[in-house]
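J.: have a look at this prediction, sequence included:
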Amino acid sequence: MPKISVIVPVYNVENYIEKCIESILSQTYTDFELLLINDGSSDKSGSICDAYVNKDERIRVFHKKNEGVSIARNLGIKRSLGEWICFVDSDDWVENLYLEKFVENKELDEDTMVSQGIMYDFISSSDENFPFFIYPDKICAEEEFADLFTKYNLLHNGCPVSKLYNKNLLVKKSIYFNPSISTHEDHLFVLTYLLYCKKIILSSSIPYHYMIRNELSLSTKYHTSEELIEVSRLLIEKIIQCKSKYHFSQDCFNRAISAFGLRQLLVAARNSHQNNYHDVFADLRDRKELFLNHFVAKNLTNSLFLVLLFNNVPDCFLYRLIRLQRNLKKLL
């Protein structure tokens, strides 16, 4: 029984998967298994994974039809044998201390999460790499979480990678990725796990390299208004639950609810179309109190739109403004 199960969802990454696998096999900590979940790749990714099975007995490969990253990760959780679970994305790579830094602290109880920093690694760009989410070496009990969330923006770190989760807690509390949404499903997973934590261990290590390429990223993909409204509802619900349990500062709550709940509604409005904009605007008006009491506006455009929305400007006029804004962005 390995101590750690490393789960890697794989989909059409033939140019990157070998570097990812090699980086995991090069770990200084060796008591792990590597689960490669091939999510119906149409390129050579699946055969590359199969070739590695013969090179290292710690590797297991699962081939399935393409159903998305959430179902692939969930399959990895269910098939894992380790006491602890971590994730690596198949087009990223990790330094050789990635796993060791997770377990070097001996205070790993079932209701614990360990979180390390992440390095943003730019490809084909003049931008320099920079660390994303930097933490000190710190062990925090539940009564310290409020200060922790405020000081280190933990609610904003929705990346499932560079964290260690307890397998038994995941299964016992049925914590899995939501396959019905394709954005922020990872953030919902992390927030749900946090609701059951009694200890958080932070590490100053930054061994995870999150690769930023010129290709279309998930964050720029189009999502329907209906999906974004559902995502907003789920995120707001989780953040309110975290606030109720851990009693962190109002400023921390406002920033989190704005960034990961209310802004999804604004994107939903921007993505609305002729047949659904009335319903979308109605959903925003239903959240009026949250907007008025907690929204932290980042630009004048959003502020102006909300003023018009909440002052009963006709929907048809608001929709024309949104279309004009979209057209101007295309021109620019």
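T.: Everything's here; your move. Numbering: from 1, shown residues only.
J.: rest of the way, CA atoms for contacts and neighbours
T.: OK.
J.: all helices of this structure, in order?
T.: Taking DSSP state H as the test, the helices found in the chain are 17-25, 45-53, 69-79, 98-103, 145-152, 167-172, 185-194, 225-246, 250-257, 263-270, 277-286, 288-294, 300-310, 315-331.
J.: now mean neighbour count and distance to residue 5 too, for those, in a markdown table please.
T.: Listed next are the helices of the chain as a markdown table, based on neighbours: other CA atoms under 10 Å; distance: least, CA to CA, whole Å:
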| stretch | mean neighbour count | distance to residue 5 |
| --- | --- | --- |
| helix 17-25 | 19 | 11 |
| helix 45-53 | 18 | 15 |
| helix 69-79 | 20 | 8 |
| helix 98-103 | 20 | 10 |
| helix 145-152 | 17 | 27 |
| helix 167-172 | 16 | 9 |
| helix 185-194 | 22 | 17 |
| helix 225-246 | 19 | 27 |
| helix 250-257 | 19 | 30 |
| helix 263-270 | 22 | 33 |
| helix 277-286 | 17 | 41 |
| helix 288-294 | 15 | 39 |
| helix 300-310 | 14 | 43 |
| helix 315-331 | 13 | 44 |
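J.: take this one as well and set it beside the first:
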Amino acid sequence: MLFSVIIPAYNCEETIENTVDSIAESGIIDYEILIIDDGSTDKTGSICDSLSQKMPSVRCIHQINAGVSAARNCGIENSQGEYILFFDADDSLDSNSLCNAVSTVEIERPDMLIFGMRFDYYHREHIYRRDSLIPPLAGAICVDKVIHNFNEFYESNSLSSVCNKIFSRASIVKANASFDEDMILMEDFMFSLKVLPCCSDIYCLQEPIYHYRQSEDEKKTYRRLCSINDLPDYLLPFSRQIELLGVSDSDKFMENLYKMLLEQRLYYASYEDICNVMTQHRNSIYAGVDIEYSPFVIYLRNKKSQLRHRIAIIVKSIISRMSRS
């Protein structure tokens, strides 16, 4: 078997069938779809069982709720394909969109294939905005090219997600890689960092193949960040892995990553919470990272930004619906 598609599924009864259908119609060949039902409390489990009965390529494994990383690890352990793709249960592909990727894998046999992503932003089930990100380089490259252009690959989302990649099983086994089940944020990025050094041949397709459904829950990342008690400490494994890769100016990269996450952590925070987080920042190893404003100004600027963002979403959503009518 050439391909295994692994889908962690938790309470996704409204989207999982469309996701599976889109994969089946994407042009993929010689494949299996493994759905890992991660202890869903809605009808997801029964829908997945029904799909496995209707479609010979689909297998469903039920497990006690353990999180997305545990579900993906279960999928890796039970998969049979020579190449592995990871999929979220609410995302999709266009018809025949994987044809080029499939033929590239058949001909080039890369250790990792990276393609682009399209981000669909929804408001009340209507798409009001679409953005695309593609790899900064095209064609066959070596891992040194990725390391040399590390910032560009990260900023184009080419490293931070596993859903825009096809991994060879051999590279995963060689790296002894699995998803860290204790991580609550950026576990995809860590997995890619683990596998990357074991990839001799990498191939990049500058096509936005994967359609990522941007969550309407804007506070999802914020809540995850709130559950991280010590952000600098949380980032230490990433810093070590990036240093092992030999990324030039890795300290600067980590400072930029820390600042981005810190700003996200502060975005929905109360004034008191901002003060507490900023105190922690000043006592951390990243104390030298400049935060331009005082806690009170940060609070006011965030509230203004949130209001403008909500208004923009409503306006774009109305315009989008009017253009379709």
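T.: Thanks, I have it. In this text the structure is predicted, and so the values were computed from the model without any measurement.
J.: which stretch among the helices of the first structure approaches residue 90 of the first structure most closely?
T.: For residue 90 of the first structure, the closest of the helices of the first structure is helix 17-25, at 5.5 Å, according to CA to CA.
J.: closest one to residue 38 of the first structure among the helices of the first structure?
T.: In terms of CA to CA, the element of those nearest to residue 38 of the first structure is helix 45-53, at 5.9 Å.
J.: compared with the second structure, how much does the closest one deviate?
T.: For helix 45-53 of the first structure, the mean distance from the matching residues in the second structure following superposition reads 0.6 Å, by mean CA distance after the TM-score superposition for the first structure.
J.: helices and strands around that helix, which ones?
T.: helix 17-25, strand 32-39, strand 59-64 (3 or more CA pairs under 8 Å, 6 or more residues apart in numbering; DSSP states H and E).
J.: just want the angle from the first one to helix 45-53.
T.: Orientation check (axes from the mean of the first three to the mean of the last three CA atoms, to 10 degrees): helix 17-25 of the first structure against helix 45-53 gives 30 degrees.
J.: the closest residue to residue 184 of the second structure other than its chain neighbours - how many residues pack around it?
T.: Once flanking residues are discounted, residue 184 of the second structure sits nearest to residue 224: 6.4 Å by CA to CA, 6 or more residues apart in numbering. Residues near residue 224 of the second structure, counting by other CA atoms under 10 Å, number 13.
J.: run a quick neighbour tally on residue 28 of the second structure.
T.: For residue 28 of the second structure, the count of nearby residues is 20 (other CA under 10 Å).
J.: hang on, the earlier thing: could the helices and strands packed on helix 45-53 of the first structure go into CSV alongside distance to residue 206 of the first structure?
T.: Formatted as CSV, those follow (distance: least, CA to CA, whole Å):
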stretch, distance to residue 206 of the first structure
helix 17-25, 14
strand 32-39, 20
strand 59-64, 25
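J.: residue 94 of the first structure is nearest to which of the ones you listed?
T.: That would be, of these and by CA to CA, helix 17-25, which comes in at 5.7 Å.
J.: nearest to residue 203 of the first structure, out of the helices and strands packed on helix 45-53 of the first structure?
T.: Short answer: helix 17-25, nearest of those by CA to CA, at 18.9 Å.
J.: now do that closest one against strand 32-39, angle only.
T.: Using the same axes, to 10 degrees: helix 17-25 of the first structure against strand 32-39 is 160 degrees.
J.: how close does helix 17-25 of the first structure sit to the second structure?
T.: When the second structure is superposed, helix 17-25 of the first structure averages 0.8 Å from its matched positions, counting by mean CA distance after the TM-score superposition for the first structure.
J.: contacting residues for the aligned residue in the first structure for residue 178 of the second structure?
T.: Here residue 178 of the second structure is matched to residue 176 in the first structure, going by TM-score structural alignment. By CA atoms under 8 Å, 6 or more residues apart in numbering, the contact list for residue 176 of the first structure reads 74, 170, 189.
J.: what about residue 214 of the first structure, how many neighbours?
T.: Considering only other CA under 10 Å, residue 214 of the first structure is surrounded by 9 other residues.
J.: which of the helices and strands packed on helix 45-53 of the first structure sits closest to residue 205 of the first structure?
T.: helix 17-25 (16.1 Å).
J.: which helices and strands sit right next to that closest one?
T.: helix 45-53, strand 93-94.
J.: can you give me the angle that helix makes with strand 59-64?
T.: Helix 17-25 of the first structure runs at 140 degrees relative to strand 59-64, counting by the same axes, to 10 degrees.
J.: distance to residue 86 of the first structure added to the helices of the first structure, as JSON lines?
T.: Converted to JSON lines, these look like this (distance: least, CA to CA, whole Å):
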{"stretch": "helix 17-25", "distance to residue 86 of the first structure": "11"}
{"stretch": "helix 45-53", "distance to residue 86 of the first structure": "19"}
{"stretch": "helix 69-79", "distance to residue 86 of the first structure": "9"}
{"stretch": "helix 98-103", "distance to residue 86 of the first structure": "9"}
{"stretch": "helix 145-152", "distance to residue 86 of the first structure": "21"}
{"stretch": "helix 167-172", "distance to residue 86 of the first structure": "10"}
{"stretch": "helix 185-194", "distance to residue 86 of the first structure": "12"}
{"stretch": "helix 225-246", "distance to residue 86 of the first structure": "22"}
{"stretch": "helix 250-257", "distance to residue 86 of the first structure": "24"}
{"stretch": "helix 263-270", "distance to residue 86 of the first structure": "27"}
{"stretch": "helix 277-286", "distance to residue 86 of the first structure": "36"}
{"stretch": "helix 288-294", "distance to residue 86 of the first structure": "34"}
{"stretch": "helix 300-310", "distance to residue 86 of the first structure": "37"}
{"stretch": "helix 315-331", "distance to residue 86 of the first structure": "39"}
